[in-house]
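**Q** sequence unknown, structure follows:
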C-alpha cells in the first residue's frame, strides 16, 4: 500500500483521494523521487487518461503551453508558504481549454499535493491570480516566459473589448499597467532579440536588441508583412520553420544566415493561438570562433594521424593522460584504450636494462625538457628503439607534461651499419698493410727455396712441406687483398650455384663421416644458372659448410636447401645445422672484425664471406638459437649488376 505522509498524517493515496473528493475537488499527488504524478479519477476523466500514474512531462502536456512554466516551477522547487494558488488552463481531449484553480500543498520534501477544481466563467474574473513565492526564483528558469504566462492569465480576465491595436493589452487598469511596465522593462533590456509576429505575418513588435541585430527600427517595419521585409525566396528556410511552429504548436529552433546584414543568427520560435514569439541571438562571432576551433582541431587531427611521431599530454604524476595521438598504437603495438585504463601498462615491455633510465627520465620531465632513448619490445615480439621527449607546462597553478614518442629503430640500425663500415675500413687498411709487408719476404723465401730444390744433395726432404705452408700463407694474404678490394676483378660468368654447393660439401666428405654428421640436401630442380663469380661463391659456401661442421663436433644434422624465387628473381640457399647455436647478443655482432666464438678464430672469415656475397649483389643472414643450431641464408640475384 502506497502512503502519503504529511505533517502528522499517514494516508494512502486512495484515502487522500477520498478526503479531497469529499470537499468536492480532485487532487494530483507529485512524488519527486520517481518524478511521477498519481491522478484522481476525476482528473483522469477530464483529460481522458486511462492510467492513474503519469510521468511529470506527460502530466504537464495536459495543460496549456503557456501555463506549463509555472507548473514546472511548482513541481521542481520547494514551497516555503503553507499554501499557494494558481489559475491555469487544462486541455480537454487535447484541444479545448478549461480554466481550473490549483491549490498547492507541500506534504513533505518528496511529496506535493495539487488540489484542483474547475472554474465557471463568472468565477474566472473574481478568483485571485497566481502568485509565485520567492523560492521559485531560479537562474535555470526562463523568467521572461514565466512572466508572459502570467500576463496571458491576466489578459484572459480583462474586458473582451481590450484594444488589439498594439502587441499588448490596454493599460487602462492599474494592475495590468504595473505588470505591463515590468515585462516591458525586461523585454527591452534582455540581451536577446525579441519579436512578436501575428498569424497574418504582421510585425507587431521588436525590442531594441533585435533592432541592433537586424539593422532596422520598429517604426520602419511596424505592421508590415514579414515576407515583404524578408522575401520568401531568399529566406525560404525561415518560412518553413515559422510555418512548422504555427501548425504543430511546438517550439522550433534553428540557425540561419541574415543576408541583409551578413550575420548568422539563432532563432527560437514560440507559437501561440494567434501569434508567433521570436527570440533571436547574433551568433556570428561565436560561430566564427567555433568554426576556427573546429578547423584547428581538424588540422591538428590530420597532423597527428599522419606523422610518424606520437604526441601525448599527461599529468605530472603520469597516472593519467589527457591526449594520445593515434600513432602511439602503431609505434608501441598497444591500444590507446588499454593505456588510458592502465597508464603503466607499457613499462613492462621496456628492455630491463633501460627501464630504470626511462623512469628517471620521466621524473625529470616534470621539471625540465628531457629526452630519453630506450629499447622497447612490442607485444608482437619486435624490438624497437624509441626516443621520448617531454617537458612541463604550467597553467593556472597546474603542471602537465607534454611530449612526443619517436620510433628511431631505423636510425639506430643505420648507426650500427655506419659503425661496422668504419670498422671494416679500418680492417681494410690493416689488411692492405699486412699484405704489403708479408708479400715481399714471401717472395724472397720462395726464391731461396727454389735454389735449395735445385741442390741434389738430398737434404731437401722438408722442402715440399715448406712450399705447402707457404702456399697456405699466400692464400691467406690473397684473402686479405680481396677484403681490401672486394670489388676488384670480378669475373662474372654463367655459374651453376647448385654444383658449387655440392662441390663444397664433397670437400668435407671425410670430416662429415668422421664427426657422424647426417647431411640432407633439398634443392629444387628448376634453379637456373646465374651470372656470378664462381671463385667467390666457392669460398662463400666452403666457409659456411666449414662453420656448420665446426659447430657440430659431436655429430648432428646438416640440412642444405635451395630454391628459386620467381617473384623476386633470386636464388635462396640455406645451410642449417643442429649445433650449439649462439645467443642473440652475439648474433648481432656476427660479421664484426676480429669478433669470433672460436678459440683460435679471427672473425675475418665471416666478414670476408659476407663481403663476397654483398659484392655479388646478394645478402647473407644468420638465424640462431642456443642449443638448437644456426641457419645461414644466402640470397643471390639472378642478374648481378
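**A** It's in. Note that the coordinates shown come from a computational prediction; the quantities given were computed from them, not determined experimentally.

**Q** rest of the way, CA atoms for contacts and neighbours
**A** OK.

**Q** And the helices in the stretch 451-600 of the chain?
**A** 463-484, 497-507, 509-514, 534-550, 584-588 (DSSP state H, counting those that start in this stretch).

**Q** out of the ones you listed, deepest packed?
**A** Of all the helices of the stretch 451-600 of the chain, helix 534-550 has the most neighbours on average by mean count of other C-alpha atoms under 10 Å, namely a mean of 19.

**Q** remind me, longest strand of this protein?
**A** strand 383-395 (DSSP state E).

**Q** Which among the helices of the stretch 451-600 of the chain is found nearest to residue 21?
**A** Of all those, helix 584-588 sits nearest to residue 21, with 92.6 Å by C-alpha to C-alpha.

**Q** Past that closest one, which element shows up next along the chain?
**A** helix 604-615 (DSSP states H and E).

**Q** wait, what's in contact with residue 538?
**A** Applying C-alpha atoms under 8 Å, 6 or more residues apart in numbering, one finds that residue 538 lies in contact with 500, 501, 504.

**Q** Using TSV, please lay out those residues together with distance to residue 394.
**A** Listed next are the contacts of residue 538 as TSV, based on distance: C-alpha to C-alpha, whole Å:
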residue	distance to residue 394
500	70
501	68
504	70
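
**Q** nearest to residue 436, of these?
**A** Nearest member of the contacts of residue 538 to residue 436, counting by C-alpha to C-alpha, is residue 504, at 30.3 Å.

**Q** Quick check: the gap between the closest residue to that closest one other than its chain neighbours and residue 502.
**A** Of all residues not flanking residue 504 in the chain, residue 542 sits nearest, at 5.2 Å (C-alpha to C-alpha, 6 or more residues apart in numbering). Distance of residue 542 to residue 502, computed by C-alpha to C-alpha, to the nearest Å: 10 Å.

**Q** okay, pairing it with this:
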C-alpha cells in the first residue's frame, strides 16, 4: 500500500505514483518503493519549495528524521554560500526558463558540517496548475569532494614548496620543452619563466650540447633511470649537483648550487695540504699515536731527533721512553686521553744509540666529531743544547753581576711596583742611594722629575718596551747630577713584565759640553748674520745722519723729523736686542708661550739676510694655534738655523714657505713646516743629517742640526727631513700642544 503523508493527500500521492481510480497499481507501488528505498537522497517539494516527502537516504545525509524534514523549506537546508545561486536556478526552473537540471550544492548537516551533494531537479505532475511537484535527487559526494579538495591542497602545497625552495626545479616533456620551472630555476637560468615555457632547452642553451649534462639527460630519458652528476657551468662560474628523474611524460630535474661546498672542499684540501706540509717541514718533532700508543704518523724531525728510520718504528709503540720515566709518561697519557692538554714540560728521552737527551714535550688530544679522544699528538723539541746554554748563562750572570757591582754606571733591578731588587755599589755616589729591598726608588727624586720618572717607569711596564729618559739626581759631590737612564723590561713566560733593568750614566759633563756647543752655535749664527744686520742697521743710521745734518744746516726744529728718527732708532734697538738675545747664554726655563710671535720675531730678524740673498720668506700667521711649553730662545735658535740653511741652499734666490698648524695626522701636536726651493739633498745622505761634523756645506761643521735636534728632543718633539735633488727640502717639526 502507498503510505499516507501529512503534507500531501492520498489522491495526490496516488496520482503522482501512477494509481488508477484511486487504486494503487503494482507500478505505482514500485515507483513509491523506488522513491523510499533509493540509495540516492530523494525529496518531493511543492512549488513553494516545502518538503512533502523524503526518503531514508536523504535523512542519513542530513542527520535528520523524516518528521523533521516534513514541511521544512528547502532553502533552510542549503549552505549559505550556495543559497543565492540555487534559488536563482530553481526560480528559472519553475518559470520554465530551464529544463530539468543538475548541480553541485552544499547542504548543511544537523551537526553543522557541510554535505557536498550532486542534485538532479525534475518536475512531476502536470506542467501547469496546482498539480506540479518538484523531485530532487541528491547524491552524497562529500568524500569525493573532500578527496578533490585534499588533492588540490596537496598540489598547492607542492607548488608552494617548489616555489619557496632555493634549489632549481624544472620539468621537460619528451620533446625537451620546458613545461614548468620554479623561482629557483628562474634565478639560476637568469630568465623569466614566460620566456622559457614551451621552448626547447637545447635551442636556448646550445653550449650545453655534447656535455656531461646533455648525456645524463638523454640517458635518463631513454633508459628511464635516475641520473645524478655534479657539473660546473662556466657562464655562471657555479657548481651544481644535478638529479634527473624520468617519467612517461618527460624529465624532472633538480639543481642544487654546491659552489660553496666545492669551495669548502677545495679549502679543506688546501688546509690538509698545508697541514701535511707544516707537519713534514716543522723543525720540531711531531708524532701522532693511536689509542694503543702506536705510531700513526711522524715527521722527519722525529726520526732525526731519535735516530730511527721510519720503517723501524712506523705502526709500533715508540721505544724512546727511559725505564725510570715509564710510569710518569703513562700517567700523562691517561690525562691526555681524558681530554686534558699537557703544556710544555721538560723531561728526558732515549735515542736509538742509547744516549739520553733533554726534550720539551707538548701533549694534545685529537678529538673526533663525537667528541671522543681518538689519538694523541706529541710535539717535541731537543733542548739539550739549550740546557747546556742555560748552565752557561747562569755562569755568565754571575760574571755580569761582578761587572755590575764594579762598574761606574748605575745598574739597578726593580719589580713592577718600583721595589729595588738589586742596586750596584756605584749608587753610593748619590746622596740617598737606593738599596736592595727599598719600597720605592723614586722617592730620592724631586719634582717635576719624580712624576716624570714614575710615568716613564709605568710606560716601560705597560708597553713592555725599552724607554730612555734624562733625570736630575742628588749628588754627594755636587748639588745634582744629570743622568741618562735606559729601562729595559724583563718579560716572564706569559709575556708580561716581571721586572725592569735600569742602567743610568752620569752625563753632567756632556750636558755642559752640549750647552757650550749650543752657545758656540749661537755665536756662529750671530756672526753669519752680521752682514745682513749691518746692512739693516746702516740704512736707518744713514737716515738719522741725514736728518741731523739737515737740521744743523737749517737750524730749524721740525717735530716730524724727530718722529722718523725715533722710529729708525727703535728699529736698530730691536735688531740689536734680538742679536744679543741669540748670542747671550741664558738659563733654560720652560714656559707656556704662543708659537706664532716666536716665528714672527725670527722671520723679522732674518728678513734682511734673506733680502741680500734674493730669498723671500713666505710666512702667514693663522692666529688660532694653541700654545706650547718651550724655552723661547732655544726654539728661536732652531728656527734661525733651519732658515739660514734654507737660504744658503738657494744661491740663485727663491722662496721659503713657513707654515704652522695643528697636526691632522697626530692629534695633540703642532706641525711646523719649512719648505725651500733649493738644490735638495740626495736620499742616501738624509739619514746622516744631525750627525756631528757631518755636513753637505763646504764650510759647515754639522753641529747646527745636531744642536737643533737635541733642542727639539728636549721639547718632547720630533724633527723630520724630506728632500729630492733639484726640488728642494722640507723640514717638519712636531711639538706637543698645550690644550687651551
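**A** Nice, thanks for sending it over. For clarity, every value in this text was computed on a predicted model and none was experimentally measured.

**Q** care to give me the TM-score?
**A** Scored by TM-score structural alignment, normalised by the length of structure 1, the superposition of the two chains gives a TM-score of 0.31; 241 aligned residues with a C-alpha RMSD of 4.7 Å.

**Q** follow-up on the earlier one: other SSEs contacting the longest strand of structure 1?
**A** Applying 3 or more C-alpha pairs under 8 Å, 6 or more residues apart in numbering; DSSP states H and E, one finds that strand 383-395 of structure 1 contacts helix 355-365, strand 370-377, strand 398-407, helix 409-454.

**Q** List the buried residues for it?
**A** The neighbour-count check on strand 383-395 of structure 1 (16 or more other C-alpha atoms under 10 Å) flags 384, 385, 386, 387, 388, 389, 390, 391, 392 as buried.

**Q** same thing with stretch 526-538 of structure 2?
**A** 526, 529, 532, 533, 536, 537.

**Q** Next: stretch 215-228 of structure 2.
**A** Buried residues in stretch 215-228 of structure 2, counting neighbours by 16+ other C-alpha under 10 Å, are found at 216, 217, 218, 219, 220, 221, 224, 226, 227, 228.

**Q** can you check stretch 4-22 of structure 1 too?
**A** Quick answer for stretch 4-22 of structure 1 (16+ other C-alpha under 10 Å): 4, 6, 11, 13, 16, 17, 18, 21.

**Q** Now for the residues you listed: which two are most distant?
**A** Among these, the pair separated by the greatest distance (C-alpha to C-alpha) is 6 and 21, at 18.1 Å.

**Q** any idea how far residue 341 of structure 1 is from residue 406 of structure 1?
**A** Where residue 406 of structure 1 is concerned, residue 341 of structure 1 sits at a distance of 22 Å (C-alpha to C-alpha).

**Q** ugh, typo on my part, it should be residue 30 of structure 1
**A** Taken as C-alpha to C-alpha, the span from residue 30 of structure 1 to residue 406 of structure 1 is 61 Å.

**Q** on that earlier part again, out of the buried residues of stretch 4-22 of structure 1, the closest to residue 607 of structure 1 would be?
**A** Among the buried residues of stretch 4-22 of structure 1, residue 4 lies closest to residue 607 of structure 1 (C-alpha to C-alpha), at 95.7 Å.

**Q** hang on, the earlier thing: do you know which of the helices and strands packed on strand 383-395 of structure 1 lies nearest residue 121 of structure 1?
**A** strand 398-407 (66.2 Å).

**Q** Just the angle for that closest one relative to strand 370-377, thanks.
**A** Put simply, strand 398-407 of structure 1 runs at 50 degrees to strand 370-377, going by axes from the mean of the first three to the mean of the last three C-alpha atoms, to 10 degrees.

**Q** Which elements pack onto strand 398-407 of structure 1?
**A** strand 310-315, helix 327-332, strand 383-395.
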